[in-house]
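Engineer: quick one: sequence and predicted model below, then my questions.
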Amino acid sequence: MNTDTKSALLDSAEHAARSRGIDGFSYADLATAVGIRKASIHYHFPSKADLSAALMDRYHQSVEAACVEIDHEHSRGGARLAAVIAFYRAALNDGQTLCLCVSFIMGWESLHPPVHAKIDSFRAMMLDWLTATFTRGLADGSIRAVEDPSAEAHAALAMLEGAQIAARACADPARFDQSVRLLLARCDR
């Protein structure tokens, strides 16, 4: 199987997981979507646990790169926070999907411990980035009322994840906007 087919499988699986959850699709669904035999999927991903781990690795790298890009595009903490809020909102695709990490958390019991560890690693990366963002926002005055950057990071990540769930539950991105409105209002961009 070539790299293009593997990428197509990962793309299809990520879309399915983000829109229907980890239990909402099968290898047969992926085979149909990509136009290959089911046995061909098992060549690269012997089990759904292997596929889930590969998805989480790829997602982690992608979001980490997005955070680096945000850092390069915005010098102020408030602008960085506003940009990551916009990133999480865009992941909703008009209320039809969740970010992969939130989707996987929703199906936690179906995931194997190595995937749990990858989710924990992803969330730790996001918490570190958010802590640095709140620290910068405190230092440059672009995020109001910051007392503890680490506590702010934990609250912000929980808010972003919860706002996605609220929006997805109603297929209405306005629910996301309502949930993050006060956080966004604290940002001077």
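Structural biologist: Alright, I've got the coordinates. Just so it is clear, the model here is predicted, and its values are computed rather than measured.
Engineer: for the rest of this, base every contact and every neighbour count on C-alpha atoms.
Structural biologist: Noted.
Engineer: pretty sure V146 sits against A153.
Structural biologist: No. V146 is beyond contact range of A153, at 10.2 Å (criterion: Cα atoms under 8 Å).
Engineer: so what sits against both of the two?
Structural biologist: By the contact definition Cα atoms under 8 Å, 6 or more residues apart in numbering, V146 and A153 are jointly contacted by F134.
Engineer: show me where this protein has its helices.
Structural biologist: With DSSP state H as the criterion, the chain has helices at 3-20, 27-34, 38-44, 48-73, 77-90, 100-106, 113-140, 149-170, 173-185.
Engineer: how distant is the longest one from the center of its chain?
Structural biologist: Here helix 113-140 is found 12 Å from its chain centre; the criterion is Cα atoms, centre = their mean, to the nearest Å.
Engineer: again, but for the first one
Structural biologist: Between the centre of helix 3-20 and the centre of its chain there are 15 Å (Cα atoms, centre = their mean).
Engineer: ok, V146 and A153, which is more surrounded?
Structural biologist: Using other Cα atoms under 10 Å as the criterion, V146 and A153 rank with A153 on top: 21 against 17.
Engineer: can you pull the contacts of the more buried one?
Structural biologist: L127, D128, L130, T131, F134.
Engineer: list only buried entries from the residues you listed.
Structural biologist: L127, D128, L130, T131, F134 (16 or more other Cα atoms under 10 Å).
Engineer: which ones are touching the closest residue to C101 other than its chain neighbours?
Structural biologist: Closest residue to C101 apart from its sequence neighbours, by Cα to Cα, 6 or more residues apart in numbering: I119 at 6.5 Å. Residues near I119 by Cα under 8 Å, 6+ apart: M56, C101, F104, I105.
Engineer: and here is the other one:
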Amino acid sequence: MTTDTKTALLDSAEHASRARGFDGFSYADLAEAVGIRKASIHYHFPTKAALSAALMDRYHACLERTCAQIDSRHETAAGRLKALIDFYRDALNGGKTLCLCVSFIASRESLTDDVKAKISAFRKMMIDWIRDVYVLGSADKTIAGITDPAQEARATLALLEGAHLAARSDETIEVFDEAVQTLLSRCRP
């Protein structure tokens, strides 16, 4: 039961963070959502800082698995880039939520240095993976106009994160779709 409660707390906290920001929920909100006493949350996560660190660790591991799955399912760089764009699009939940990392970045002042370092590590992992997609794209010619894979990886992640914020601001997926059109137009079949 302990694992189930902890997972339920993480799930609830992630949803709340992605929908309202990390500062937009309290332990009382989590207790109500999971159906436990507020004091019981402290058994699993003594502080909100500990909760945020656990959320980032879980999200990082999830995205590493997602990237590995994309690699195994898509041989071409264009296929991998499109799959990543689809992942970010799906994370918007129709404009109602942000990806966890973007949500946390918006609450940066409330986060500990440890969590900020976890966000940096997460972003580095994503930039490295996207860079590898562009390196493959140079080799397989399925992404047009690649000049500097590392620079393009940083710009791509920034575009995806910015498109998330813009779509969330308007609560509409169309804003995201419009923002990523240039990326998609570079992909060849």
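Structural biologist: That came through fine. What you see is a predicted model; the values in this text were computed from it and never measured.
Engineer: re the thing from before, reformat the buried ones among the contacts of A153 of the first structure as CSV; add distance to Q178 of the first structure.
Structural biologist: What follows is these, written out as CSV (distance: Cα to Cα, whole Å):
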residue, distance to Q178 of the first structure
L127, 22
D128, 25
L130, 20
T131, 23
F134, 21
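Engineer: quick revisit: mind putting the contacts of I119 of the first structure into JSON lines with distance to C67 of the first structure?
Structural biologist: Converted to JSON lines, the contacts of I119 of the first structure look like this (distance: Cα to Cα, whole Å):
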{"residue": "M56", "distance to C67 of the first structure": "16"}
{"residue": "C101", "distance to C67 of the first structure": "15"}
{"residue": "F104", "distance to C67 of the first structure": "20"}
{"residue": "I105", "distance to C67 of the first structure": "21"}
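Engineer: thinking again about what came up before, which of the buried ones among the contacts of A153 of the first structure sits closest to I85 of the first structure?
Structural biologist: Proximity of those to I85 of the first structure (Cα to Cα) peaks at L130, which lies at 10.9 Å.
Engineer: over in the second structure, see which of the contacts of A153 of the first structure survive.
Structural biologist: Retained in the second structure: L127, D128, L130, T131, F134, out of the contacts of A153 of the first structure (criterion both residues aligned by TM-score structural alignment, their matches' Cα atoms under 8 Å).
Engineer: looking at these, which one is closest to A16 of the first structure?
Structural biologist: L127 (26.2 Å).
Engineer: check whether that closest one really touches L160, as I assumed.
Structural biologist: No. Between L127 of the first structure and L160 there is no contact under Cα under 8 Å: 11.8 Å.
Engineer: near H72 of the first structure, how many other residues are there?
Structural biologist: 10.
Engineer: quick one: it from D188 of the first structure, how far?
Structural biologist: H72 of the first structure sits 17 Å away from D188 of the first structure, going by Cα to Cα, to the nearest Å.
Engineer: same thing with R123 of the first structure?
Structural biologist: Note on R123 of the first structure: its distance to D188 of the first structure, by Cα to Cα, is 25 Å.
Engineer: for D94 of the first structure, same thing?
Structural biologist: Taken as Cα to Cα, the span from D94 of the first structure to D188 of the first structure is 26 Å.
Engineer: who's more crowded, those two?
Structural biologist: D188 (18 against 15).
Engineer: number of residues surrounding A8 of the second structure?
Structural biologist: 16.
Engineer: cool, and the one 4 residues further on?
Structural biologist: Using other Cα under 10 Å as the criterion, S12 of the second structure is surrounded by 18 other residues.
Engineer: thought it was touching A33?
Structural biologist: Yes. With contact defined as Cα under 8 Å, S12 of the second structure and A33 form a contacting pair (6.9 Å).
Engineer: quick check, nearest of the kept ones among the contacts of A153 of the first structure to R89 of the first structure?
Structural biologist: Among those, and counting by Cα to Cα, the member closest to R89 of the first structure is L130, at 16.1 Å.
Engineer: the closest one: what's its closest spatial neighbour, skipping adjacent residues?
Structural biologist: The shortest distance from L130 of the first structure to any non-neighbouring residue, by Cα to Cα, 6+ apart, is to A153 (5.0 Å).
Engineer: and if you look at S110 of the second structure?
Structural biologist: D23 (7.4 Å).
Engineer: what lines up with the one you found in the first structure?
Structural biologist: D23 of the second structure maps onto D23 in the first structure, with residues paired by TM-score structural alignment.
Engineer: mind listing what that match touches?
Structural biologist: Residues near D23 of the first structure by Cα under 8 Å, 6+ apart: A17, G107, S110.
Engineer: out of those, which is most surrounded?
Structural biologist: A17 (24 neighbours).
Engineer: gap between it and L92 of the first structure?
Structural biologist: 13 Å.
Engineer: now do A117 of the first structure
Structural biologist: Counting by Cα to Cα, the gap from A117 of the first structure to L92 of the first structure is 24 Å.
Engineer: tell me which of the two has more neighbours.
Structural biologist: L92 (23 against 13).
Engineer: which residue sits closest to that one in space, ignoring its chain neighbours?
Structural biologist: L98 (5.2 Å).
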